[in-house]
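J.: what's the 3D shape of this:
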Amino acid sequence: MALLAVDDALQRMLADVEPVSGEACSLMSCRGRVLAENIAAPLSVPPEDNSAMDGYALRVADLAEGRALPVSQRIAAGAAPAPLMPGTAARIFTGATIPPGADCVVAQEDCEATGEAVEIRTVPRVGQHIRRAGQDIQRGQQILAAGQRLSPADLGLLASLGIADVPVARRLRVALMSTGDELREPGEVLALGQIYNSNRPMLAALLEAQGHEVLDLGIVGDTAEATAAALAEGRDKADVVISSGGVSVGEEDHVKAQLEKLGRLQLWKLAIKPGKPLAYGRLGTVPFFGLPGNPVSSFVTYSVLVRPYLLRMQGCTEDQPVQQRAVADFDWPRPGSRQEYLRARVEWRQGRPMLTLHPQQSSGALSSVAWCNALAIVPIGATVARGEELDYIPMEALLH
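T.: Modelled structure (predicted):
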């Protein structure tokens, strides 16, 4: 079977996505959630004309015969002003509503208070220092679009409109399993031939950072029966099932075979490095991803293929991170038959971003992932010479 190119695999997976339903979420709890509906402003912001400065609200025409005006009222933010009496000024503070009849605000540093009057030391213009109603947002204006992930700024925007409950895609419940008799959990004592399970906490953290609920199925032994039981449990309890390990073709690799018995295998073996043995299919209607057991392979395949899929399930329109470009500070002279994701660090030198490689690019060297801040992309059949520009994915774009 020919290896499937990464972009082709991703497009086939995304075309297979079935979006989940929406739900209402409290404003204070929906950071990072995917908006399920367009949001239109129920009111204008600001709702009334208000002052952009501490100072005095007045009519420009009232200064025609002199620059001293009696102060007829004091208006603080949140207070309802009375109409401005002709020939007077109102002491006003930033954010306070402009009184009916006033057409400008003079900053307090351009005025001098003298008892119950104020002397205006400048010539104001109509509209000066007034923030008009609807200057930021007009009532009925679409302010946020369905499919975007809500940022802290978005939450502030929603709050400014008085929106307390937000329509978002519901959280995904993701069943996570690790396969392998050699695996032990951190804190346990290792025997000869055993290793600690690094994929479980890493993948769980990636999923939770994306806002998903993790159903931990633990470590699954290398038997067909244990694998089938775990897959069936995930199918029955979760929206998505993810395993790490057991998707190769060895005698102790049971995931692919049991997937084909319980459901269907749709993709397998991609032209990606690290991470060639990746299985995608369905357990009934539940999507399944079988990631490689090597930790770097598991991280890369999750980041490049699974993360966009899960976002698309929630209706996210920006499901893939924007790639950036930097100058390679290394040589990669051997063309490969798979698209490679090299662990690299972007550093600014002499006014431009430079990519430096971690010295260890093995699929088992998780230290390279902890060290890097970028995945440098080398396409199939490409070579890289020092000084050439190269696409990369910023790590920060993958970690939330």
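J.: only C-alpha atoms from now on, for both contacts and neighbour counts.
T.: Noted.
J.: what segments of the stretch 1-150 of the chain are helices?
T.: 6-15 (DSSP state H, counting those that start in this stretch).
J.: what's around the closest residue to Leu311 other than its chain neighbours, how many residues?
T.: Excluding its sequence neighbours, the residue lying closest to Leu311 (CA to CA, 6 or more residues apart in numbering) is Asp319, at 5.4 Å. Counted with other CA atoms under 10 Å, residues neighbouring Asp319 total 19.
J.: again, but for Ala36
T.: Neighbours around Ala36, by other CA under 10 Å: 24.
J.: helix, strand, or coil at the residue nearest to it when sequence neighbours are not counted?
T.: Nearest residue to Ala36, sequence neighbours excluded (CA to CA, 6+ apart): Val168, at 4.4 Å. At Val168 the chain is in strand, as set by DSSP: H, G, I helix; E, B strand; the rest coil.
J.: how about Thr227, secondary structure?
T.: Under three-state DSSP, Thr227 falls in the helix class.
J.: quick one, what contacts it?
T.: 179, 220-221, 254-255, 258 (CA atoms under 8 Å, 6 or more residues apart in numbering).
J.: what is the burial count for the nearest residue to Arg170 once chain neighbours are set aside?
T.: With sequence-adjacent residues excluded and distances taken as CA to CA, 6+ apart, Arg170 is closest to Gly22, at 5.2 Å. As a burial measure, Gly22 scores 18 neighbours (other CA under 10 Å).
J.: gap between Gly22 and Glu37?
T.: Distance, Gly22 to Glu37, using CA to CA, to the nearest Å: 9 Å.
J.: now the second one, please; I'll put the structures next to each other:
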Amino acid sequence: MIFDTVIAVDWSARSTPSPAVPSKDAIWIGCTRDGVDEAPRYCRTRAQAMADVAQMVAQDRAAGRRVLIGFDFAFGWPDGFAAAITGQAGALAVWAHLADMMQDGPDNSNNRYDVAAALNAALPGVGPFWAKSHADRWPAIPYKDTRQDHGMPERRVVDTRASGAKPVWQLAGAGAVGSQSLVGVAHLERLRHQLNSQVWPFETGGNIPDGDVVLAEIYPALFSAEVQARRAPDEILDRAQVRVVASQLAALDRNGALNDMLDIRAMGDVVTQQEGWILGLPVAGSVPKLRNDCFALPPGVHWTPVDAALKQLRDGLRAVVGQEHVPLADAGGRVLAEDAVAVRSNPVVANSAVDGFTFDAATVPSGIASLPLVQGRSAAGVPYDGAVPAGSALRILTGAAIPAGCNTVVLQEDIVQENGAIRFENTLRAGANVRRAGEDFAQDAALLPTGRQLNPMDLALLAAGGLGQVAVRRKLRVAVLSSGDEVVDMAQWSGANAAAILPDANRPMLAQLLRQWGMHVVDLGIVGDDRADVRAVLDRGAAQADAILTTGGASAGDEDHISATLREADALRTWRIAVKPGRPLALGLWSGVPIFGLPGNPVAALVCALIFARPALMALAGQPWPTPTGMLLPAGFSKRKRAGRREYLRARLRDGQVEVYPSEGSGRIAGLSWAEGLCELPDGAQDITPGTPVLYHPWASFGL
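T.: The predicted structure is shown next:
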């Protein structure tokens, strides 16, 4: 997590104080501190707002908290404006220029139109600033957008990407932000010096900021769905926006997504130095959303065989996470985003594999050899400085570079040393006991492929290849949700009404599965049987995660509210999988985020998670599609299996045979801990007796 406190400010450029009674179109300040959402503040003037922000930052600094402050106006202007006005191609030069020009009184009276008129006069043609409160005043400002020969682009790059964003040149009218930016950046120029804060992206080069107080541009419309879902009845929209935006940015920070949003280096200097960017808007090259039809089944399909379902998932899914560079020491368990290529050979130079003495084999005859010793030695990290004369030898230690004039090493145990010479029986071939330069791998060799999840041995390989940091995929964020009025988190159970409650066994099980697969868990808790609550929690999950796993409520019954909510939003695909245990699998997209609705019975939930969710999530995480590698082993049980469904039985190995749990009931949770893997029985009919070969998958086949 980068920030302890997130502040969101809804700005206003009005020329008089806002009403004493909290109202819309005023300045509101939202704050989430240490994960707790605070009541928004209402400010009647900009002077009051700046004083409140400064006071909040002082309190956070005193407590050692890092602070992100977002303002909902443009921090920069389109390419070329800064240079045309100030002679410097940087937005902060405009900030300083406006701070000198802008007058803004404690009662909100200000000269923003005078400033805009002066800026227009400094440019050729008419404009670019347009729209004003009085048609007959400030003749340098057009009343309407004329775009006449001023040479400035109409919009910033980010304004072309953000739906509904107005051009920064518009000073008045519905949705106009031009006046807010002129007045706002003048205040922020003073505030940033007062607070010694860091302005993103201008002072970070588009990278993740390292300051303890960071200013950033925000756009509440990016979080409109979350605002709508979390807005209280009759709550002023501006108030709801700052409250929810601060909360959402803090949540994105907690689950690691904010790192991706703050790294916009790929957008180039025009964006990172002149125009700015809206925090939270995907950058160029970011991973696009999944297609709406990614879970579509072929028409006419009623019962879907397991292999067909897996193929459909494989064809419809791809990586949805971006990449970041991390130090090698932090890369364990992460997924490579690029092929890892050696930046140095291993070994870089020829070196000794043993402690001994080195010489040129071509100058030493076979049989008993006696070689004078050259003074000095070659040690690992301290090579011999010079060349060893022909017919001479040099003391050398394991790992030390082979000096010039040598190509072979004799073990120290095989020599007799006396009178400044060594004597030994030379049966060695040239190159004996020498590790050749690059014999392990050469510089520029491909070490590991894209998509590999790095294990401890991989880290050793990459370190030997000279990689101090690696490009990895951001961890896939997977939200876990249990549903049902009867489901209870046992950590919060009072002990009452034992007969009417159902312990939430699925959520802790699935969360641990995800952690072992190297994914980040977002715990959504338990949602009751209320459609509005289901929608709200799915909205929260879509804002915080890349995928959502739910258990329960995925079928078509009266109380299956997960599937019903998805169906109401036309976001559901119900797959009737020919599998036991399991069968119904609800799949859908909620705000572009894939949802996997697993069965409620724990055994069925585990089987569906291992067989269907695991490969799908790994594909979303940028890993190759995994296929469990089972073993054909003799059965230690009898069973007559009917045709029609693939079956997965809880199983373990004993005396070289596969034994299965006595009960196949999907509610028998004890069998999960009893088992050491799954026994997979094919789709067709089969009569199994002791000794019949069956396919056994140990838990390790599923990454456990």
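J.: TM-score for this pair?
T.: Overlay of the two chains. TM-score (TM-score structural alignment, normalised by the length of structure 1): 0.94; 396 aligned residues with a CA RMSD of 1.8 Å.
J.: what does the residue nearest to Ala36 of structure 1 align to in structure 2?
T.: Matched across to structure 2, Val168 of structure 1 falls on Val472, judged by TM-score structural alignment.
J.: around its match, how many other residues sit close by?
T.: 27.
J.: same thing with the one 5 residues further on?
T.: Taking other CA under 10 Å as the criterion, the count of residues near Arg477 of structure 2 is 25.
J.: same thing with Asp570 of structure 2?
T.: Neighbours of Asp570 of structure 2 (other CA under 10 Å): 12.
J.: residues contacting it?
T.: Neighbours of Asp570 of structure 2 in contact, by CA under 8 Å, 6+ apart: none.
J.: that one in helix, strand or coil?
T.: Under three-state DSSP, the three-state class of Asp570 of structure 2 is coil.
J.: quick one: it from Leu587 of structure 2, how far?
T.: Taking CA to CA, one finds Asp570 of structure 2 at 11 Å from Leu587 of structure 2.
J.: now do the longest strand anywhere in structure 2: which elements does it pack against?
T.: Longest strand of structure 2, by residue count under DSSP state E: strand 367-378. Packing partners of strand 367-378 of structure 2 (3 or more CA pairs under 8 Å, 6 or more residues apart in numbering; DSSP states H and E): strand 393-396, strand 421-426.
J.: most tightly surrounded among these?
T.: Counting by mean count of other CA atoms under 10 Å, strand 393-396 has the highest mean neighbour count of those, with a mean of 26.
J.: in structure 1, what residues pair with that one?
T.: Under TM-score structural alignment, strand 393-396 of structure 2 corresponds to residues 89-92 of structure 1.
J.: how much does the matching stretch stray from structure 2?
T.: Stretch 89-92 of structure 1, aligned to structure 2 and superposed, deviates on average by 0.9 Å (mean CA distance after the TM-score superposition for structure 1).
J.: sorry, back to before: which residue in structure 2 aligns with the residue nearest to Arg170 of structure 1?
T.: Counting by TM-score structural alignment, Gly22 of structure 1 lines up with Gln323 in structure 2.
J.: distance of the nearest residue to Ala169 of structure 1 once chain neighbours are set aside relative to Leu35 of structure 1?
T.: When the adjacent residues along the chain are set aside, Ala169 of structure 1 lies closest to Gly22, with 4.1 Å between them (CA to CA, 6+ apart). From Gly22 of structure 1 over to Leu35 of structure 1 the distance is 9 Å, taken as CA to CA.
J.: and if you look at Lys269 of structure 1?
T.: In this view, Lys269 of structure 1 and Leu35 of structure 1 are 34 Å apart by CA to CA.
J.: quick one: which of the two has more around it?
T.: Looking at Lys269 of structure 1 and Leu35 with other CA under 10 Å, you find the greater number of neighbours at Leu35, namely 28 against 19.
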